[in-house]
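Asks: predicted coordinates and the sequence they were generated for:
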Amino acid sequence: MSEQPVVRTTEGLVRGRWQPRRGQDQRSGQEQRQPERQREQREGRDLAVFRGLRYAQPPVGALRFAAPVEPESWDGVREAAAFGPVVPQSGPMPTGAGQASEDTDWLTLNVCTPDPGTAGLPVLVWIHGGGYMSGASADPLYDPTALASAGLVVVTVNYRVGAEGFALLEGAPANRAFLDQVAALRWVRRNIARFGGDPALVTVAGQSAGAGSVAALLVMDAARGLFRRAVAHSVPGTHCTPALAAEVTAELAKLVGAAPTAAALAEVHPWRLASAVTELGAALPEHLARWGRLAQSGIATVPVVDGEVLPGSPWSALTDGVELLVGHTRDEFRPFSVLSGRHGSFTEEEARLALQLSAPPPDGPDAYRAAFPGATPSELLEAVNSDALFRVPSLRLAEANAAAGGTSYLFELALTAPALGGVFGACHGLDVPLAFGSLDSPMARQVLGDQPPEEVVRLSAELREAWVRFATTGDPGWPAFDPDGQLTRVLDARSETVRYPEQATRRIWAGHPLTAYDLR
């Protein structure tokens, strides 16, 4: 077997691993790796995978809560076979639970390339989701093999989440997570040509909190010129004002017995601070009267519209449009109600409160009831939460980008996930394994089943092809969106391009700007 791939980055030499490409078994719907016995004969055509590459120094000690600092160089060859450690995680179901360690080399990325010896390949930089408080690039859901096998250089990034990345602290920059992502993009600009990629052909992509990150990068001065195109699936509308963020930090500091400053909280162990974010998240209903929509969201640490790192909400601050592929799923809120055991059982009072907090004032609650006559309380609650959290922000980003001179391509995923009798519907996150082709990942199996049906396999191939086409040419394969025609690709067992399908939602929210969460 030939030697493992070695690449010289600007910081030093790294040794990755050869990995077989993935082929699609259309009969079973399962991604199958090439047999190991064939590997030695076809090594030159395998993918080269480099993991745990440091794009910034560990943000601990004197660098705790600081803006990321470029990594130091090294002598010799550094092994790049293992993922970097998981960033401290928060939330009821944090990624990497049970994997807490004292290794603080959190700011790492991974590169999967079809050929490190070539040049000019399109690059896709993936920013994971996780509610701004969890997530990791090592998640099998983000296996880049199928996309890289189709010709992309795929970069997946770890960044600070929860309090480490988003808590507003005196003496520290705001939105450090976004600064981490900018640092990763700068690393890509410096190094990706050495892995076969074109630094002028970078597409930044993400889903959920990752899509919110992409939206933020579109309006950040620090990110200008670092990418050419953007993909944003299920853009969240969760931002908060500095006043609200300061109160959240004060409550967080109380939980750990420290002052709400960077200097004081730097003395708190990172994983203890992460657990405090989880505790505060569980207690958010107690702050409903004061914190309003933030308390209802269940996420304590969200991006802050600070006026510097994040100059404004993306829907109002976007002035230079790009080529943008953006969309949402039909049933965005469904997995949150199913996994909490509440699907179909929300009360009229809970629906009333959700409409009061999330529907556009003052007539939004009545407008939802009029638009969905006969809807149950659960259906109303899911509709308004799907809209406020993801569907409307995604639509508005398409509109804002087009208004800023960019080209937007809009989609809605309408395919019902087959597991458990279809209870998940076309749910939040369903698009991720479809796009990556990671149908056999543990999380995907929860909603797709162990053997996804043929229509799932076909749609996965369609969406993955759209990503590859978009990253390569700027065109995913359907007409661009404009405010008049509102052409939208509805991804389903039989996909079609139609006028934006959620017209009731569009009418209800017309004329109502998306605003940052604030104190009530």
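Replies: Ah, there it is.
Asks: use CA for all of it now, contacts and neighbours both
Replies: Will do.
Asks: so is Ala398 in a helix, a strand, or just coil?
Replies: Judged by DSSP: H, G, I helix; E, B strand; the rest coil, the three-state class of Ala398 is helix.
Asks: from Gly298, how far off is the residue found closest to it once you drop the neighbours it is linked to in the chain?
Replies: In space, and not counting its chain neighbours, Ala398 is closest to Ser408: 5.4 Å by Cα to Cα, 6 or more residues apart in numbering. Distance, Ser408 to Gly298, using Cα to Cα, to the nearest Å: 30 Å.
Asks: quick check: longest strand of the protein.
Replies: Counting residues, the longest strand in the chain under DSSP state E turns out to be strand 197-207.
Asks: contacting residues around that strand?
Replies: Outside strand 197-207, the residues that touch it by Cα atoms under 8 Å, 6 or more residues apart in numbering are 113, 116, 118-129, 153, 188-190, 192-193, 211-214, 226-235, 429, 432, 471-472.
Asks: tell me who's in contact with the spatially most central residue of the chain.
Replies: For the chain, Gly210 is the residue whose C-alpha lies nearest the centre (Cα atoms, centre = their mean; 2.0 Å). Going by Cα under 8 Å, 6+ apart, Gly210 touches Trp126, Ile127, His128, Gly129, Gly130, Ala232.
Asks: ok, now Ala274?
Replies: When contacts are counted by Cα under 8 Å, 6+ apart, Ala274 touches Pro88, Gln89, Ser90, Gly162, Ala163, Glu164.
Asks: next, the one to line up against it:
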Amino acid sequence: MTSICRLDLTYRPKANSSVITQPEIRTTAGVVRGKWENTVGVFRGIPYAQPPVGTRRFAAPVPAQPWDGVRDAVEFGPPVPQADAIPSASSDRNCLTLNVWSPDLGAAALPVLVFIHGGRYLEGTSSNPHQDGAILAAAGAVMVSMNYRVGVEGFANVAGAPNNRGMLDQIAALRWVQENVAAFGGDPDNVTVFGQSAGAGCIAALVTMPLAAGLFRRAIVQSCPGTFFSPRLSAVISATIAAELGARATVDELARFSPGELINATGAVMKKMPDFVESWGPTALTPTPFSPVVDGDVLPQAPWPALAGGAARDIDLLVGHTRDEFRLFNPMLGSEVTDAQLTTTLDRFAPAADTSGGYRALYPEATPGQIYELVNCDWLFRMPGLHLADAKHTGGGQVWNYELCWSYNRDQGASHSLDLLLVLGTLDLDEVRDHPSAFPNAAAEAVHVAHHMRTDWLTFATTGTPGWTPYDPDTRATRVYTAEPTTRPYPEERSRRIWATHQFDTLDLIHTD
């Protein structure tokens, strides 16, 4: 299968573009002053909502207050409260900010890519240097990234508060983009959201949410987790966290505690999560107690049934994953997995309706440790992504699928997050060369694969097609990124067969005893 189209990624601003060392742009709330860094204008720390403090702490976001004069926008805003960034009592927590990178601040009408970071719905900040938008913007797009509430304040089920507050923050940032991005050289009618891991889970939800309708045209979902919670499950988890503080999960009671106290209570529950497996189900064995809540209101349905029902028919979708998604999380890596341990893992995670013979039958050459990693990989990331593509095809509109199979070292493989580093161009080539198990020529290959992926992402954002055959459940055309990317049927056929009849949907309590 051959490429449909490719873009020249050397962006050339118009000859009369005005380049001022410290450019100023008027937004709906006031004027911001950024700076040019090489060929990209950068504006950091722009408020898109008021600080989530006081009565706004567990509420839906409120648009930023206007300001007089010129606001410097050269430093990232503070991170939202999280384990490595607990605000002091004196902090105003003006943390709901976003950042803009643009190669042309004129009326360029460039495609806009809005990035939503991952971090287990627990952590993450747009100041992460691995998520810098300069290289992608220099290729010919306006890139926007944001901070949004995480942890208890963003995703806990709190009585008296709207659910999915972190995603409501994302929607507020997307509204800001619609109102302001043209002034930064972007086209508000050509916005693509893209995100990885928990950010991909948020996007899988956003494409179906009524509140997000009309705010973007395309979506790129990289490593979507298969975890979306029922109100019952999320309420029990939130109640367990609140109980660590001797409280109930209500706005009035949780407001008495500092962000640090809520973070510490969350950490205490995370250490005990495996103890809850009989009631929380496989959720208790994941690295996080939070996921989007399918409450029938803010989020009416889980992404798979919603997409299959046509909820995102008008949104172009690019979805995929890396080959070795679970390698970085694998607690058994380097240890021997017994057959009994593997049986327990298969009972917890493998689909109950599997008629293919299962992992042992279809992967006869694999050790128990390899199958342990495979089933976790498939349940948490690979099969949710593939089934998302199937659901999108069923519901209408076009979808494209990819898998990253390239890696630069034998220890980590094609690991979780590697695709994002390649797209953004933030993979450190010195680290690639110096890794003790690096493959020969890995650094040169990294540059080559990164260029291909970045070209495809930007082509998709610009034209609505990434340049290869769309996915359908019969041919399963997939862009496979190796040292020389190709388009071929989905590579993980054995896992696909095992999960063929499984229905991904909302996770609920196993029992309530």
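Replies: The structure has been received and is ready for your questions. Everything quoted here is computed from the prediction, not taken from an experiment.
Asks: now the buried members of the contacts of Gly210 of structure 1.
Replies: If you count burial by 16 or more other Cα atoms under 10 Å, the buried members of the contacts of Gly210 of structure 1 come out as Trp126, Ile127, His128, Gly129, Gly130, Ala232.
Asks: identify the farthest-apart pair in those residues.
Replies: The largest separation in the buried ones among the contacts of Gly210 of structure 1, counting by Cα to Cα, is between Gly130 and Ala232 at 14.2 Å.
Asks: you'd agree Ser495 of structure 2 is in a helix?
Replies: Yes. Applying three-state DSSP, one finds Ser495 of structure 2 inside a helix.
Asks: between Ser408 and Gly298 of structure 1, which is the more surrounded one?
Replies: Ser408 (29 against 18; other Cα atoms under 10 Å).
Asks: surely Thr28 of structure 2 is in contact with Gln178?
Replies: No. Using Cα atoms under 8 Å, Thr28 of structure 2 is not in contact with Gln178, being 10.8 Å away.
Asks: for these two, indicate the residue with more neighbours.
Replies: Between Thr28 of structure 2 and Gln178, counted using other Cα under 10 Å, Gln178 has the larger neighbour count: 19 against 13.
Asks: aligned to the more buried one, what sits in structure 1?
Replies: Aligned by TM-score structural alignment, Gln178 of structure 2 pairs with Arg189 of structure 1.
Asks: how about the secondary structure of Ala232 of structure 1?
Replies: The three-state label given to Ala232 of structure 1 by three-state DSSP is strand.
Asks: what's near enough to touch it?
Replies: By Cα under 8 Å, 6+ apart, Ala232 of structure 1 lies in contact with 205-208, 210-212, 214-215, 324-327, 394.
Asks: can I have the buried ones of the residues you listed as a PyMOL selection?
Replies: Buried residues among the contacts of Ala232 of structure 1 (16+ other Cα under 10 Å), as a PyMOL selection:
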select buried, resi 205+206+207+208+210+211+212+214+215+324+325+326+327+394
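Asks: in helices, which of the contacts of Ala232 of structure 1 appear?
Replies: Among these, the residues falling in helices (DSSP state H) are Gly210, Ala211, Gly212, Val214, Ala215, Ser394.
Asks: ok, these vs Gln181 of structure 1, which is closest?
Replies: Val214 (9.3 Å).
Asks: Ala230 is in contact with the closest one, correct?
Replies: Yes. Counting by Cα under 8 Å, Ala230 is a contact partner of Val214 of structure 1 at 7.0 Å.
Asks: which position in structure 2 pairs with Ala404 of structure 1?
Replies: Per TM-score structural alignment, Ala404 of structure 1 is aligned with Gly395.
Asks: rewinding a little: now render the contacts of Gly210 of structure 1 as a markdown table, adding secondary structure and distance to Ala466 of structure 1.
Replies: Below are the contacts of Gly210 of structure 1 laid out as a markdown table (DSSP: H, G, I helix; E, B strand; the rest coil; distance: Cα to Cα, whole Å):
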| residue | secondary structure | distance to Ala466 of structure 1 |
| --- | --- | --- |
| Trp126 | strand | 16 |
| Ile127 | strand | 18 |
| His128 | coil | 19 |
| Gly129 | coil | 20 |
| Gly130 | coil | 24 |
| Ala232 | strand | 13 |
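Asks: any chance of a markdown table for these, columns distance to Gly477 of structure 1?
Replies: Below are the contacts of Gly210 of structure 1 laid out as a markdown table (distance: Cα to Cα, whole Å):
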| residue | distance to Gly477 of structure 1 |
| --- | --- |
| Trp126 | 21 |
| Ile127 | 23 |
| His128 | 25 |
| Gly129 | 25 |
| Gly130 | 29 |
| Ala232 | 16 |
